[in-house]
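Enquirer: The sequence isn't on hand, but the structure is:
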């Protein structure tokens, strides 16, 4: 009779690999990497006192402000809207929306300024036209854009940095007498009309979204719309503040200083809104706030003030 051990019919106990206990630590490390990285990267800079730096006689303070805002966002704070998934900032949504909103306002300003230069004679300004074109570049393009090609391409921040340099070159040419910057009532009215139309579109978008949302508590788009509008309002508040200095003699001559200040106050109020969470409830909601409606009110007030100023300058 054989002395070999008889099988019990059960598989022997599986020995776990020695590294199995590293899995929870790895998960924790990934969570901390994204959580801490997001916190360090997140910067929504709505400083109302941000200045364009030294501006030489004959240059445009508004053009200098546009350039410095771009440099600040792409270099000092870093452009995050196009960050790939392996960077913690890729999970952010408020900061990217704010940055993209700012660039949208600056693009509108540069495009209007270029149109004024063309209307004044001599055709479009090369630097302004190039800056406006570069600022229309999508804000979420990294080193590759799979929507068009897998070949390496220009990143958003590279295009925006080039646009800022063109604005600086325009100011240099302006100082040298090689570029034109109309300081007439018609020119300022046109710049105000550009801001008015931009603010009008923002308020309309916010209203349409609030009307369409059925479950505002689970609305994932409200904060993106809110911060994009906030970025535009902030950029316009600084651009128009500096335009007030560019056109100071004209505003003093027309006695529009107090109206100009009231318009800037409305834009600053819209740019200052910073709720912990954004809700897009209906304006008559009982339990949830309507941050988009509150922001829209301030935007429409600023819009009305820009329209009144443009009308006063056109008379």
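Expert: Perfect, thanks for sending it. Here the structure is a predicted model, which is why all the values come from computation and not from measurement.
Enquirer: When you work out contacts or count neighbours from here on, use the C-alpha atoms and nothing else.
Expert: Will do.
Enquirer: Need the nearest residue in space to residue 88, chain neighbours excluded.
Expert: Closest residue in space to residue 88, ignoring its immediate chain neighbours: residue 34 at 4.5 Å, by C-alpha to C-alpha, 6 or more residues apart in numbering.
Enquirer: Please name the residues that touch that neighbour.
Expert: Neighbour list for residue 34: 87-89 [criterion: C-alpha atoms under 8 Å, 6 or more residues apart in numbering].
Enquirer: Tell me which helix or strand residue 237 sits in.
Expert: According to DSSP states H and E, residue 237 maps onto helix 222-246.
Enquirer: which parts of that helix are buried?
Expert: Residues of helix 222-246 classed as buried by neighbour count (16 or more other C-alpha atoms under 10 Å): 222-244, 246.
Enquirer: hang on, the earlier thing: quick one, which of the contacts of residue 34 are buried?
Expert: Among the contacts of residue 34, the ones that count as buried by 16+ other C-alpha under 10 Å are 88-89.
Enquirer: returning to what we had before: what's the distance between the helix holding residue 237 and the middle of its chain?
Expert: In terms of C-alpha atoms, centre = their mean, to the nearest Å, the centre of helix 222-246 is set 8 Å apart from its chain centre.
Enquirer: now stretch 183-191: how far from the chain's centre is it?
Expert: For stretch 183-191, the distance to the chain centre is 25 Å (C-alpha atoms, centre = their mean).
Enquirer: List the contacts of it.
Expert: For stretch 183-191, contacts defined as C-alpha under 8 Å, 6+ apart pick out 109, 112-113, 116, 246-247, 250, 309-311, 313-314.
Enquirer: next, the one to line up against it:
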């Protein structure tokens, strides 16, 4: 009685095996044809093509390694600054030290500027900037890597960090690095902002206009130098950091709006494209939001030190610590595969909805802090 069942199951597996074999043959067919063509060529052509293939293999090996290796990635990195013990706002004069027998003025550095420079250094020096790599620009057989389920997570994460640093650089130029927004713009901050606004995808060659280009990482490295130069001048009391309550209010408001926009993007993707494990854009949306929170975590932790007198005067320490706790909770979410399931689903999770929830929690904390500052 079991023979028909066994035969049926056997046929099913045979069909599956044939289908897999046909699929593999279809994948290998172009390479088989290329191999036959290659073996019929002369030795000069074969050497040239062989070298090209070896270079291509090397590029892909490096691309794979760079996209999978996240050097110095640390979701709790802001704690390394040890800012809780600092008792001076950014730009505030600290007790003088003796240098060559004479008193020398010393002011507190800006932790926000240090964090911005370190985050950019993390993106382009400690790691390779993925978005401007030639193979990332070429895509997967012409398909944008962001539209595939692989090799794009780190690029999206880096762009999320860069978004936070870009937003911060604008505020440094427009308000924080000037006296009441009316004094002369600091040249170092201005140069840093210009460099950080540069396109994220430029390689050594481009088509618009055609010709050689300065790649994106070079501009960002320039921004690092300019940010550190500003802080050196600030430490020597030769630059300005306007650590007033109204500047902090504006800074917080701009960040709240920035992450609020990201929350809306996550919401749209979660509601209109919830294809579970098969949403190939869910991962880059998730990791961009993650990178943005990663960047703002360090920048806002630094802001507590830079606005030390304002935080203490308004008794905001507890609220600020709660906000930092929300950042740390969000950054603990690191799923191996990003799924965009239905919100009421019970098998496939909705990682975008989860990340959107934590973004709104952080934004709610920012709104609460802003309300206290305005009192």
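Expert: Noted; the coordinates are in hand. Model, not experiment: these values are computed from the prediction.
Enquirer: right, and residue 91 of structure 1 touches residue 37 too?
Expert: No - using C-alpha atoms under 8 Å, residue 91 of structure 1 is not in contact with residue 37, being 9.8 Å away.
Enquirer: quick one on the thing from earlier: return the members of the contacts of stretch 183-191 of structure 1 classed as buried.
Expert: By neighbour count, with 16+ other C-alpha under 10 Å, those hold 109, 112-113, 116, 246-247, 250, 309-310, 313 as buried.
Enquirer: Out of these, the closest to residue 55 of structure 1 would be?
Expert: Using C-alpha to C-alpha, residue 246 comes nearest to residue 55 of structure 1 of these, at 10.8 Å.
Enquirer: And that closest one, what's its match in structure 2?
Expert: Counting by TM-score structural alignment, residue 246 of structure 1 lines up with residue 306 in structure 2.
Enquirer: That match and residue 128 of structure 2, how far apart?
Expert: 30 Å (C-alpha to C-alpha, to the nearest Å).
Enquirer: The helix or strand in which residue 249 of structure 1 is found vs structure 2, average offset?
Expert: Following DSSP H and E, one finds residue 249 of structure 1 within helix 248-254. When structure 2 is overlaid, helix 248-254 of structure 1 sits 2.1 Å from its aligned residues on average, using mean C-alpha distance after the TM-score superposition for structure 1.
Enquirer: What is that helix packed up against?
Expert: Of the remaining helices and strands, none touches helix 248-254 of structure 1 by 3 or more C-alpha pairs under 8 Å, 6 or more residues apart in numbering; DSSP states H and E.
Enquirer: That one: how far from the chain's middle?
Expert: Relative to its chain's centre, helix 248-254 of structure 1 lies at 31 Å (C-alpha atoms, centre = their mean).
Enquirer: before we move on, what about stretch 300-320 of structure 2?
Expert: 25 Å.
Enquirer: now swap in stretch 306-322 of structure 2 and tell me
Expert: Distance of stretch 306-322 of structure 2 from its chain centroid, counting by C-alpha atoms, centre = their mean, is 27 Å.
Enquirer: same deal with stretch 30-40 of structure 1?
Expert: Chain-centre distance of stretch 30-40 of structure 1: 23 Å, with C-alpha atoms, centre = their mean.
Enquirer: Give me the buried positions along it.
Expert: For stretch 30-40 of structure 1, a neighbour-count test (16+ other C-alpha under 10 Å) marks 34, 37-38 as buried.
Enquirer: Where helices are concerned, which of those count?
Expert: Judged by DSSP state H, these include 34, 37-38 as members of helices.
Enquirer: quick one, strands of the stretch 1-150 of structure 1?
Expert: For the stretch 1-150 of structure 1, the strands defined by DSSP state E, counting those that start in this stretch occupy 144-145, 149-152.
Enquirer: Can you tell me which of those strands is nearest to residue 209 of structure 1?
Expert: Here strand 144-145 is closest among these (C-alpha to C-alpha), at 28.7 Å.
Enquirer: so what does that closest one touch, helix or strand wise?
Expert: Strand 144-145 of structure 1 is packed against strand 149-152, with contacts defined by 3+ C-alpha pairs under 8 Å, 6+ apart.
Enquirer: How about residues contacting the helix holding residue 249 of structure 1?
Expert: Under C-alpha under 8 Å, 6+ apart, the answer for helix 248-254 of structure 1 is 184-185, 244, 257, 313.
Enquirer: at 7 Å what do you get?
Expert: With contacts defined as C-alpha atoms under 7 Å, 6 or more residues apart in numbering, helix 248-254 of structure 1 is touched by residue 257.
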